[in-house]
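Asks: requesting a structural model of the entry that follows:
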Amino acid sequence: MNEQNFNWQLIPTFLAVFEQGSLMGAARQLGSSQPTMGRHVAELETQLGTVLFERTGRGLAPTAAAHRLAEAARTMETGAHALLRSVSLTRNAVSGTVRISASQPVACVLLPPLLARMRLELPEIQIELVASNAVSNLLRREADIAVRMVQPEQSALVARRIGRVTIGACAHRSYLLRCGTPHHVSDLAQHDLIGNDRGEDISRGMATMGMAVAQERFVCRTDDLLAYWAAVRAGMGVGFVADYLRREDRDVLPLLPSMAIPPLPVWLVVHREIRGNARIRAVFDVLARELPPLL
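Replies: This next block holds a predicted model:
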């Protein structure tokens, strides 16, 4: 037998006939025809120079040579399946570094537990987490994926809206015990307020509700969102915080449920050119799945 010319494609037919005991049974198993099975067996016997099956009234009886070949063929089949699984895992595996940009509260409160769970799902991925309130420029590749509260306008960026952040007035229990609880928006005029430093979101929002608040009315002013949250938790006054953040401290109580503060949309953003990258796509899909329930 010339090993270089051996037709290995005949082995599946041989195993099917060996296991089924007939050409018809092998044809059904492999989705082929009985004559094709017969030709394959005859060709294999010719290549090996030995008889593999004795024709009997009850079907095909394997010879001693067939039993020896079956053992080797099964070993070969097992190896082939293992090779296919290995290639499949290599092809589907995602590895490398993905850089995520998000605001401080999202990066420091929402993402860490989510990323810990993602570690189990994508163990070969490393995360670079950029905690910044500035909008990272994905066009300059300052991040691979950004969690944004504003929809990007650049055509080179792809954005998916995954939810919204609700915001409400709140204060620490210690402040309310000391200064009382406001029951109407107008009551805020008699309360200590926590506001922005250079930003104008809070003062502008209060103005739309008919309350013009001068900067001096804010007993604490900061544009750092974590410092703002720390001031609320310390009992410095009434603040305006994302509900997902407020739920982190049971002693920070929601106030004025009728106060209409527009929610902020949340967008997952990625550069169009790299959205098909396997590792970035895998992380993007996990964030799109896991972030909405947390918001």
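Asks: make it CA atoms for all contacts and neighbour counts henceforth
Replies: Fine.
Asks: quick one: contacts for Arg74?
Replies: Leu15 (Cα atoms under 8 Å, 6 or more residues apart in numbering).
Asks: how close does it get to His81?
Replies: 11 Å (Cα to Cα, to the nearest Å).
Asks: let me see the ranges of the strands in this structure.
Replies: Shown for the chain, the strands assigned by DSSP state E span residues 53-56, 59-62, 96-102, 125-131, 145-148, 157-165, 167-172, 193-195, 218-221, 239-242, 252-255, 264-271.
Asks: following up with a second sequence; could you model it the same way so I can compare the two?
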Amino acid sequence: MREQVVINAVPLIGELVTPAMMQVSRMMPELELIYRSEIGFADLSGGCTIALRAGAEPCGERNAVRWLGRLGVALVATRDYINRMGVPHCPEDMADHLMVSNDFGDDSAPWFRWLRANTSRQQVVFRTNDETVMRRAVNSGRCAGFLPISSLIWSPELIELMPARDEWAAPLWLVHDRGASETCRNVGRELASIVVRQLS
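Replies: As a prediction, the model looks like this:
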């Protein structure tokens, strides 16, 4: 049986992490890599799990934590949506726009805090914690939403509705148990190196 390493990541970074995981898989073909997208913090005690977290620096004396960079997000929509609803030039112009939003259950994401401060709950027509579903909702042309800036590269049908703001970006961290297996630490080192390059 092949050795397994689990990558437990916050929602919305699959597009960033999956290509990096495939590069690691090419370098370490003997491994089975497993990707899980979850808002909750993973149990790292088994020694074979790496967590990718956004927001405040994870704490805990058993955690080995590495800063990866800032995850930039953009407020995006389709051309059809923009033709129908227009382009907001300032936050006040958001009053008539329809949104898809994260369903994280808290205000931890910086872009989510901005959205709550600048739109009403009635403007949010759809909520999800799934990155693929969120992208499909935006691609439907019904609403706009926040997606990683990389979405503009991978999904050419999406257009920035407003220029990305620094206040929307979230710190991104790689975390594993200090007692993690050598294989897990090696995967973490390679994954971190690739993601850091992607974010810079």
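Asks: TM-score them against each other, please.
Replies: Remark: TM-score between the superposed chains equals 0.84 [TM-score structural alignment, normalised by the length of structure 2]; 194 aligned residues with a Cα RMSD of 2.4 Å.
Asks: one step back: pipe the strands of structure 1 into a markdown table and attach distance to Asp285 of structure 1 and mean neighbour count per row.
Replies: Below are the strands of structure 1 laid out as a markdown table (distance: least, Cα to Cα, whole Å; neighbours: other Cα atoms under 10 Å):
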| stretch | distance to Asp285 of structure 1 | mean neighbour count |
| --- | --- | --- |
| strand 53-56 | 54 | 13 |
| strand 59-62 | 53 | 17 |
| strand 96-102 | 13 | 20 |
| strand 125-131 | 13 | 16 |
| strand 145-148 | 11 | 25 |
| strand 157-165 | 11 | 18 |
| strand 167-172 | 26 | 22 |
| strand 193-195 | 35 | 24 |
| strand 218-221 | 37 | 18 |
| strand 239-242 | 24 | 21 |
| strand 252-255 | 32 | 20 |
| strand 264-271 | 10 | 21 |
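Asks: which residues of structure 2 does stretch 124-137 of structure 1 align to?
Replies: Mapped onto structure 2 using TM-score structural alignment, stretch 124-137 of structure 1 covers residues 30-43.
Asks: nearest residue to the residue mapped onto Ile167 of structure 1 from structure 2 other than its sequence neighbours?
Replies: Aligned by TM-score structural alignment, Ile167 of structure 1 pairs with Val73 of structure 2. Closest residue to Val73 of structure 2 apart from its sequence neighbours, by Cα to Cα, 6 or more residues apart in numbering: Pro148 at 4.1 Å.
Asks: for Val219 of structure 1, see how far away Leu177 of structure 1 is.
Replies: The value you get for Leu177 of structure 1 to Val219 of structure 1, if Cα to Cα is used, is 18 Å.
Asks: now swap in Arg281 of structure 1 and tell me
Replies: For Arg281 of structure 1 relative to Val219 of structure 1 (Cα to Cα), the value is 45 Å.
Asks: could you do Val185 of structure 1 as well?
Replies: From Val185 of structure 1 to Val219 of structure 1 the distance is 18 Å (Cα to Cα).
Asks: list of residues touching stretch 218-233 of structure 1?
Replies: So stretch 218-233 of structure 1 is contacted by 104-105, 170-172, 192-199, 236-239, 241, 249, 251-252 (Cα under 8 Å, 6+ apart).
Asks: redo that, cut-off 6 Å
Replies: The contact list for stretch 218-233 of structure 1, computed with Cα atoms under 6 Å, 6 or more residues apart in numbering, reads His172, Leu193, Ile194, Gly195, Asn196, Asp197, Gly239.
Asks: just tell me the aligned range of it in structure 2.
Replies: Going by TM-score structural alignment, stretch 218-233 of structure 1 sits over residues 124-139 in structure 2.
Asks: straight-line length of that stretch, end to end?
Replies: 16 Å.
Asks: going by neighbour count, list what's buried in that stretch.
Replies: Val124, Phe126, Asn129, Asp130, Glu131, Met134, Arg135, Ala137, Val138, Asn139 (16 or more other Cα atoms under 10 Å).
Asks: measure the fourth one to Ser45 of structure 2 for me?
Replies: Translated: Asp130 of structure 2. From Asp130 of structure 2 to Ser45 of structure 2 the distance is 26 Å (Cα to Cα).
Asks: ok, the second one next?
Replies: Shown here: Phe126 of structure 2 relative to Ser45 of structure 2, a distance of 36 Å by Cα to Cα.
Asks: good, wrapping up.
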